Structures are given as structure tokens and as C-alpha cells.
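Undergrad: Okay, predicted coordinates and the sequence, questions at the end:
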Amino acid sequence: MNTYTNRLFKTKLVAVLTVVLGLSSCTGDFLDRPPEDSYNVDEFYQTTEQVNAATNALYTRPWYNFVTNVSWCIGEISSGNGRTWDPRNGDFMNFAITGEHGTLTQAWESLYAVVAQSNAVINTLPEKVAADVPVDVVNNALGEARVIRAAAYFYLVRIFGSIPIIADNNEYVLEPVVPRNPESDVYEFIKRDLEFAIDNCYEKVRGSNYDANAKVSSGSAKALLAKVYLYEQNYTMAYQLASEVINSGEFKLYGGDAEDGDPAGSYYDLFLTANDNNPESIIALQWTNTGVWAEGNGLQSLFAPAGVTGFSDGWSAVGPSIDLQQAYEDTELDERYYATIMAPGAYYPDLNDGYTVSENISHQGTNAGVKKYVVGNAATNGGGAAQSYPNNTYILRYGELLLIHAEAALSGGGSTADGIASFNKVRRRAGLADKPNPTLDDVFNERRIELAYESEFWYDVVRRGPNFALNFLSNTERGTYNNDTDPPSVWSETYTATMDDLLFPYPNNEIENNPALLEPPVPYDFE
């Protein structure tokens, strides 16, 4: 691990944020054109360093509202992994979200801001770059922007379904009514972006210089494309691409005993700020330690107990549901439990130089708290401030890729033996015994535990189909513990989901601005 170089990268990232955000900024409206009065684009893309810096902001600020305020509400609360008494976030728990919900609006605005900033790089760089900047430098930057744009669209299509595909915001400034496009076209657009990135981004090997691992690579694009094919149920392509990434040796499982593992790490170590951009990281958002709002990661503010952060935040806005806690196979053996959930009396030696969880911890009535992405105060965490912390958040990591490989294989896409081997690498890293004949249900449950509080579970539930999803969501325990009994009993709480709940509604203000959202989807023109 190289903590110094990792922090140096974040410092350099801050140095260019002002320039790049001026070049590719976006306000609330997803059709806003990047302003042209805050920079001289003809003078910006003149050196290799400037071109490399052009993509830095794509990993940070435009993602802030989605990651901090929305991703976990959808991924954890709606899915049944989390619960809350907060009436605003509780709407995600009881399927009461409407187009007027402000938190949902932040998902749309934030993700389309990512698209807009990516578009600014993709459409401006080829026209304005100096002739002496090497072509491979230009194409790598374009590939990076396409990976980030693909990631944003992948969230958008899974949350809202049919959506407008915007490839160049400037085309719609004078005509802001934009039709929505079919989900199949959105997936095709995503795949084309990732195929470009596979061909044009640099190939890398993730090593001990974590600074060099920060940005996406050709392998990152291929791994995300494998996941996209999994969602399309093209298991052959998902298996093939996942196999290619595994066999490339670019990424490693952080910890465990597998031949493609890094014994220096562990599952717990994945979520320490000092280990940002470790060899398991495939795509991660690169938050800074400046403490400036939206330049850092705000998840700790929502997840942490009061007093942990060193600031006035630490709001315990979500608790790990009883259902999630009971889904662990063995809370003593499975190292992921300790890394994800704060149990009463648990001790974390790295957190604020030593932190013991209260015996009375009960975030949102769950008799436990959330540990994942809770990293402590600025003095022990490399900097930051309230609602702005420097620890990365993952979009995709190697542990998930192994489970993609396993699921694709067990679904008929490739060698079952190789898929089972990938599945058991993840289990052994967690401290559990191999399963010789895992089923697709086993993979689903393993993904739930492996990725808990990485805001992924909702999408896993929904993609298994409406019959499964409606049954699972309607029968997931979302209640609280009654501590007046010994042992504590459960005040049960369940909510019935309907077909309409499997996609989220478009924000009302977006419909007002763009009435075409209510019209039938229109095929996208790929020419």
C-alpha cells in the first residue's frame, strides 16, 4: 500500500477540479449546456497533462447527490436490506415514492449531470486538442469519459426504465423536449460506450502503487460490460468477458487464499481510506480530502453513529434490517458481518484509534448499526469534513466480478466448474467453507452479503423477474426489535409491492420541463 501517493493523487485531483468543473459543469436540469464563459476551451487541451486532467471531475462532484442521498435509499432501503423511521426515506421502504419526491429527483439530476460532464469531454476534446498531444492520450481520455457515462446510464435505466439518451447536450439547448428511448436502446448505447473504452483505454495491472489504480482502464470497461450482459441475460457474453478479465491478471481479490488474490488485504480492508484504489478496485469514485462539500463522500454522515465523525453529522439515518442480519450464514465466521454491520460491543481498533460500539446501539430500531463506509474522524481518516470524506465508493470491484462469472456459468454461459471456483473464492475470503454445488439462489444470497451497503441489492432483486421480486419485496422483514422482551421479539413490518414499484417514477418537474417523458419511447438513432 502506498498511502502517500494515494493522497498525492487526491491533492492533484483537487488542483484541477476548478478548471475541469468550469469546463464541464451542469446544474439541476439534465439538458443544461456546459457554460462557455468560465474558461477558454481553445487553451485547455494543449498538453498531455491537461488532457489527462480533463476526466478527473467525472469521478467526483457530479455523483455526489446520487451517492450520498439516493443510492442507498434505493439499493438498501427499498430492497429490504435497511429500514428507517425517517418519513422522507421511509417512502423508499413502504413503496410510497411519487414523482414529487425530492430525493428521487436528486437521482435523476445527479446522474444526468454525470452524463452532461462526460458528454462535454467526449464532444469537445477531439475538436480542441492540440495536434501534438499523442492520439493514445486523447483516446484514453475519451474512453474514460465513456465508461463513466455508461455507468451513469446503467443506473438510470435500472432505476427509471425508458429514458432519454443524451449524447450531446448542446443539441437540445434550443429544443429541450427530448423523447425517451426504449430500455433496449439504452443498453445498446451503454455497450457501445464500453466497447469503445475497451479498445481505447490503457491496459493496466493493479499493483502496490495505488495512485496508478485510480482511473478506469480497458479492463474496467470489459468488467462493466460483463455485468451489463448479465442484466441482459446474455450469459455466454457475460461469462466470456468476465473470464477474460479474470485471466488478464489486472485485478486481484483483496485477501483470501486464491491464486488471483492479494494476501496483503482483507474484506474489511477494502473499505479503509488508506486502501483506496487497492488491486480489487475496478471502478471507484475518487473523493477528495479537502472537506469541500461535494468533493468528498457523504455516506458516513448518513450511516455513522453520533460522535464517530468528529463533526455534527453521524445521523444513523438507516439501520441494517432484521432480514439482512438474519441472512448471514454465520455472523461469527463471516468476516463481512463485522465489516458491514456494527454489532453491540464490537471493537474497531482502526476507527478513531479505537472505537467500541455501544451495547445499546439500535439504529432505526434494528439493535445494530452500519459499519461499511464509516471511516471515522479526519485525524485518523486522511482529512475531510462533515458530509465530505475522502474514502472511495465502489461502482464495481473484483469480488463482484467473480460472482458475475459464477452466475453466468451456472446460468449456462460457460464452465460450471470455473464458475463454482469463482464463487468459492469469494466465500473463502469471507472466512466461509466452500460450497461444492452452489445454486443460483446461493449466488443471489452471496451477492446480498458480499455487496450489502454498496447500494446494489435492489437491482439484484428486480432483475430476477417480477414474480420473484414482488414475492421477495412483499415478504421481507422491515420491522424493529421490541427490547421489552428477553430475548427481544420483533414488531413485524412488511409492505406489499406491486408491478409499478419495480421502476421508479420520473420526477414531476422533469415531466413539466419535458412532456415527451409521458409519450411512448422512440427508437434512438445510432447513426
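TA: All right, it came through fine. Numbers count the residues shown, from 1 in each chain.
Undergrad: going forward, measure contacts between C-alpha atoms and count neighbours the same way
TA: Will do.
Undergrad: Report the contact partners of V318.
TA: I77, G82, R83, T84, L302, F303, H363, Q364, G369, V370 (Cα atoms under 8 Å, 6 or more residues apart in numbering).
Undergrad: Keep only those of those that are in strands.
TA: Among the contacts of V318, the ones falling in strands (DSSP state E) are G82, R83, G369, V370.
Undergrad: Hmm, the second one is touching G75, no?
TA: Meaning R83. No. The pair R83 and G75 fails to qualify as a contact (Cα atoms under 8 Å) at a distance of 11.6 Å.
Undergrad: tell me the contacts of P179?
TA: Taking Cα under 8 Å, 6+ apart as the contact definition, P179 lies against I163, P164, A516, L517, E519, P521, V522.
Undergrad: quick one: which of those is nearest to D501?
TA: In terms of Cα to Cα, no member of the contacts of P179 lies closer to D501 than I163, at 16.8 Å.
Undergrad: neighbours around that closest one, how many?
TA: By the criterion of other Cα atoms under 10 Å, I163 has 22 neighbours.
Undergrad: Find the residue closest to it in space, skipping its chain neighbours.
TA: Once flanking residues are discounted, I163 sits nearest to R180: 4.5 Å by Cα to Cα, 6 or more residues apart in numbering.
Undergrad: tell me the contacts of that neighbour?
TA: R180 touches S162, I163, P164, I165, A516, L517, E519, P520, P521, V522, counting by Cα under 8 Å, 6+ apart.
Undergrad: Using PyMOL, define a selection of the buried residues within the residues you listed.
TA: Selecting the buried subset of the contacts of R180 in PyMOL, with 16 or more other Cα atoms under 10 Å as the burial test, is done by:
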select buried, resi 162+163+164+165+516+517+521+522
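Undergrad: here's the one I want to compare it with:
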Amino acid sequence: MNTKIYKTLFAGVVAVSLTACNDSFLEVENPTGEPLEEYYMTDEHLSEACTSAYAPLHWPDWDGTAYNDLTCDAEIMGDDFWVGGSSISDNQHWHKLFNFEGDGNNTLGTLWGDFYSGIKRCNDVIKYCSWGGGNEKNRTSYEMQARLLRVYYYNILWHYYGNVPFYLENLSEPYTAPQITADEIYAQLLPELEAIIASNVLPMRWDAANEGRVSQAMAYMLYAEMVMYQNDAARYPTALTYMKQIIGDSNYSLNPDFKDLFSENGEMCSESIFEITYDDDNAQRDWGTPLHAGGTVFPTLCSPNGWAGGEGWDSGNDGWGFLPMRLEAYNMYADNDKRRDVTCWDVRGYTYTERYQDTHIWHGKYRPQSANNQDCPTSKNLNYNNNKRIYRYAETLLNAAELLLQTGGSATEATGYVNEVRTRAGLANLSSVTIDDVLNERHLEFCGEGKRYFDLVRAEGISGATEKATLKLVPDTYGYRTNTWSASKKHIPLSQSELDADPTLVQNNY
């Protein structure tokens, strides 16, 4: 599978609808007319189905209906960025969620359809593999990739919506599934994830020809993320064991220079555990074809408008002014912290068209550069080749440090893991670390990567943590955020269109 460019997503595998549980989007139409049981009996066709299951990873930034890039979605609910845009009504759902006043008409509605489509495709792959076609080793790999992707898709729905419909086999009319609670979703997913890990089918790291596939190490990171977000102390020792397995694997290490980590050369480096891949070469994505293979619109979303040129970004490009960085986020970095000038694109010396909440400091990790969309044959602002980093080895180290402290393990070992991250950043070592130290290091290391909001929420259940949502996600002195986060805000509202389509669904108490 070519995972840098999904050149030939198998268009006939599934008819996609953005409504998850009420339409015929679960029906399969055979592209050749022959029975499905015959078509999916070869490695080639099973590989096509597996490739199709990866496709929805690319959709949220713009799926033809809404801009819901997962990094924007998470960061606008945190404390490091403003929403921005042309005005408070531009992508109003982000502004409403930023102020913790979302509703069924102002929520991340399209994520539902994107990721239930992904779940449907994964279920198809699993079914096709059960028919016994193709090479057994390859077939087993396709099945495990689909099962792991399915957990990942549910994990995103679980993080954002909490209480969602759950099924492991595709539905028949009337295409509805029982909506279960967030705790029940977790209780269903963790045994499935544990079984995938125990199978040991997937490699710790794929070779270069297969970059972008989910791996055993990715499963370990997903496990730790879910267990830590759930504050599931009983599973902390297992999660720690998985982190140490990655640490002990020679395939993974910190990229020596943080400056290079988010460049094109830094993609799929030794630090990369899982990335969503994008490319501008031969991009098919355009305004009329948002789900086709190609690049990402995220650098366009989170950059200044009316740019006259400079900083490696030519004047022929343009940004839409979302996600300006708060000055407080820039100032949290020490002057000698090498992460600051990578994370924060400081253009306070430049003149351009200022938009709402503009600070002249922008998202540096995914900032636009002309070299990153120069080969695009379609609309360049939709097709930057910046891969989306999901799990990095730095997070493995900080997860291990936190889990050691949570389980009464070696504080010296935990400190060593944190100091590895700090050393690369050019900072002095700490003599010992606390939970707050780890959370603070996560804040500095992963700023702008969509993790901060969820760290603050899960910290509500961590004894001794002062970096909590109720303390950090509060009204600001600028008058932009006027509400305070509360426990009822953990799960965002379900879309009104989904409630209308399935009367059995119950809205979250937001």
C-alpha cells in the first residue's frame, strides 16, 4: 500500500453518507458486478479494502461539509490558542465550543459521519477476511489493521462525544445501534485492543514501503492514551509495560533536533510512531472532490490572511486566520527552549490582513511553506503535504514517567525519561519530577498537537495535579472566553441532524 499518497482509494468499496445510523451508507456495491464473496478472495482486493479503511483518517480537516481538523477541534477548547477566523461567526461552532456553549447545531457534527464511515469500512475488511481468500499471513494482517483502526476511530468518537452508538458488525435496516455510555464504550474497546495486542500480528514498525500503517507500537500508544484518559489505575502497570517495550525497541528514539521534527524531512523519522500522511504530488483533492487523496488544508486554516510573502511562504498563498496563538502560550517557553520557535511562528514584524483575535503568533509546527504544496496540480490551499503527527516517541517517554509516578515506580527512572525530552529542548535537567512536572513538560512538548485539552480534562482525576480543566479553562481577561469548563462539558453535544435521524439517540447534558 502506498501510504504517503493514497493514490487509488477503492471507490466501490462503500457508498458514503454523512449520517451514521439511519441511511444506506452501510450497503456495499460491488464495483465489478461479481458476487462479493468471489471478489474479495484475492490479496489485491483485500488490500484495496484495507486501504479504503484508512481513507477517513484524512477527512476531518475538510470533508466537503465542515472544517473540523482534529488539531483545531482540540486546541480551540484548550488554553493555548484563540479560534480566530474572519469574525466570531466564522466557523461559529468552534467559537461556541471554545466558550463551552455548544449545542446540537454548533458542534463537531461531521466527525460523526467521517469516523462511522471509517468503522463501517473496517467492519467490511474484517468480514471479507473471514471468507478465507488470499494469502493467510496477509489476510491476518489486514484484519488486525482494520480492528486496530476501528478502535482508533471509536476512540476519537469516545473522546469527543462519549455516549455513542456501538457495533462491531455492520447494521441492517433501520441502520440503528444502541447508544451506550462512555464508560461502556471503554469497557467494550479495551478488551478488543488487548486482544489485538496479544495477537502480536502487527510489527513494531513497518518498513519504508509500508509507512503509515498502524503498528504494534501504535496499538501500545493508543492503549496508554485510553487508559490514562479513563484514569484506569488497574491498567496502568500494563500500559507502563507497553511504554517500556517501545523504549527498549531500537526502531524508536528521539529525533536529535526538534527543529527538524516537523519538517518534511522529519516525517516518519525514528520518533514517529503514527502519522496521518498527506502529499501534494498528484493530488486529486479539490473543491469538488474533498474526500479524494492529496494534501491537507490545515496549514491554510491556521495561518495569516493577506500574506505578502516571506518566511518561505510566497505571496501567492493565503491563510484563513484560524488558531492564532495566545501570547501566554508563547511566553511559557524559556528563551533557550528550542521548542519555542518551532511551535510558535512569530511574525510580529510583518504586516498582513489582521483577522479576529489575531496575535501575530501562529501555529509553527504545521505552518504553511510554499515548498509543501508546490507540486499540487489542483487547489494548493487544500493540499499541503504536512503529515499529521499523532503519536511520537517523546510521548512514550512522558507516558512512562507519568505511569511510573502513578504506580509507585522508580522516581529516578521517571526523572530520567523527562530529562531526555528536556535535554533535546536545550533545558537543564530536573533533579526529581512530580506529576505536575510531567504535565508541564507535555504542555511544552505537544503544544499545538491536539493533546492539551484532553490532558487538562483527564487531570481532573489525577491526585496532586494542578494543571486541571477547572483551573485552566476559565474566563480570560480579554473577554473572549466567558464561561468556565465543568464536568458536564467533557463530552460535546451530538449533532441535531443525528438526533433527528435517530429518535432513540439521547443528547449529552452539555
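TA: Right, received. Where do you want to start? Everything numeric here is computed off the predicted structure, so don't read it as measured data.
Undergrad: rewinding a little: so R83 and G75 of the first structure - more neighbours on which side?
TA: A direct count of neighbours by other Cα under 10 Å for R83 of the first structure and G75 places R83 higher, at 32 against 23.
Undergrad: And that one? What does it align with in the second structure?
TA: Aligning on TM-score structural alignment places R83 of the first structure opposite W82 in the second structure.
Undergrad: In contact with A430 of the first structure, which residues are there?
TA: A430 of the first structure sits next to G256, Y267, L333, D334, E335, R336 when contact means Cα under 8 Å, 6+ apart.
Undergrad: Make a markdown table out of those and add neighbour count.
TA: As requested, the contacts of A430 of the first structure are arranged in a markdown table below (neighbours: other Cα atoms under 10 Å):
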| residue | neighbour count |
| --- | --- |
| G256 | 22 |
| Y267 | 22 |
| L333 | 14 |
| D334 | 19 |
| E335 | 19 |
| R336 | 24 |
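Undergrad: Could you export those residues as CSV, including distance to Y348 of the first structure?
TA: CSV is the format used below for the contacts of A430 of the first structure (distance: Cα to Cα, whole Å):
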residue, distance to Y348 of the first structure
G256, 21
Y267, 14
L333, 17
D334, 16
E335, 13
R336, 14
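Undergrad: from these, which two are the most distant?
TA: G256 and L333 (13.8 Å).
Undergrad: State the distance from Y229 of the first structure to F444 of the first structure.
TA: According to Cα to Cα, to the nearest Å, Y229 of the first structure and F444 of the first structure sit 17 Å apart.
Undergrad: Point me to the residue sitting closest to the centre of the first structure.
TA: Taking Cα atoms, centre = their mean, the centroid of the first structure lies closest to I395, which sits 3.4 Å from it.
Undergrad: aligned partner of that one in the second structure?
TA: Aligned counterpart of I395 of the first structure in the second structure: I390 (TM-score structural alignment).
Undergrad: got the contact list for its match?
TA: Applying Cα under 8 Å, 6+ apart, one finds that I390 of the second structure lies in contact with I273, F274, E275, I276, E449.
Undergrad: Could you find the counterpart of the first one in the first structure?
TA: For I273 of the second structure, the equivalent position in the first structure is taken to be I282, counting by TM-score structural alignment.
Undergrad: I'd guess that match is in a helix, am I close?
TA: No. Assignment of I282 of the first structure by DSSP: H, G, I helix; E, B strand; the rest coil gives strand, placing it outside any helix.
Undergrad: for the contacts of R180 of the first structure, which one is nearest Y459 of the first structure?
TA: Nearest to Y459 of the first structure out of the contacts of R180 of the first structure is S162 (Cα to Cα; 15.5 Å).
Undergrad: Identify the residues contacting the longest helix anywhere in the second structure?
TA: Ranked by number of residues, the top helix in the second structure under DSSP state H is helix 136-160. Residues outside helix 136-160 of the second structure that contact it (Cα under 8 Å, 6+ apart): 43, 46-47, 50, 53-54, 111-112, 115-116, 118-119, 122-123, 125-126, 129, 132-133, 164, 182, 185-186, 189, 192-193, 196, 201-202, 213-215, 219, 222, 226, 490-492.
Undergrad: The match of I273 of the second structure: neighbouring residues, count only.
TA: Using other Cα under 10 Å, I282 of the first structure is surrounded by 30 other residues.
Undergrad: That one and D193 of the first structure, how far apart?
TA: Here the criterion is Cα to Cα. By it, I282 of the first structure lies 17 Å from D193 of the first structure.
Undergrad: before we move on, what about L440 of the first structure?
TA: 29 Å.
Undergrad: Settle it for me: which of those two has more neighbours?
TA: Between L440 of the first structure and D193, D193 has the larger neighbour count (other Cα under 10 Å), namely 23 against 14.
Undergrad: In a helix, the more buried one, correct?
TA: Yes. Judged by three-state DSSP, D193 of the first structure forms part of a helix.
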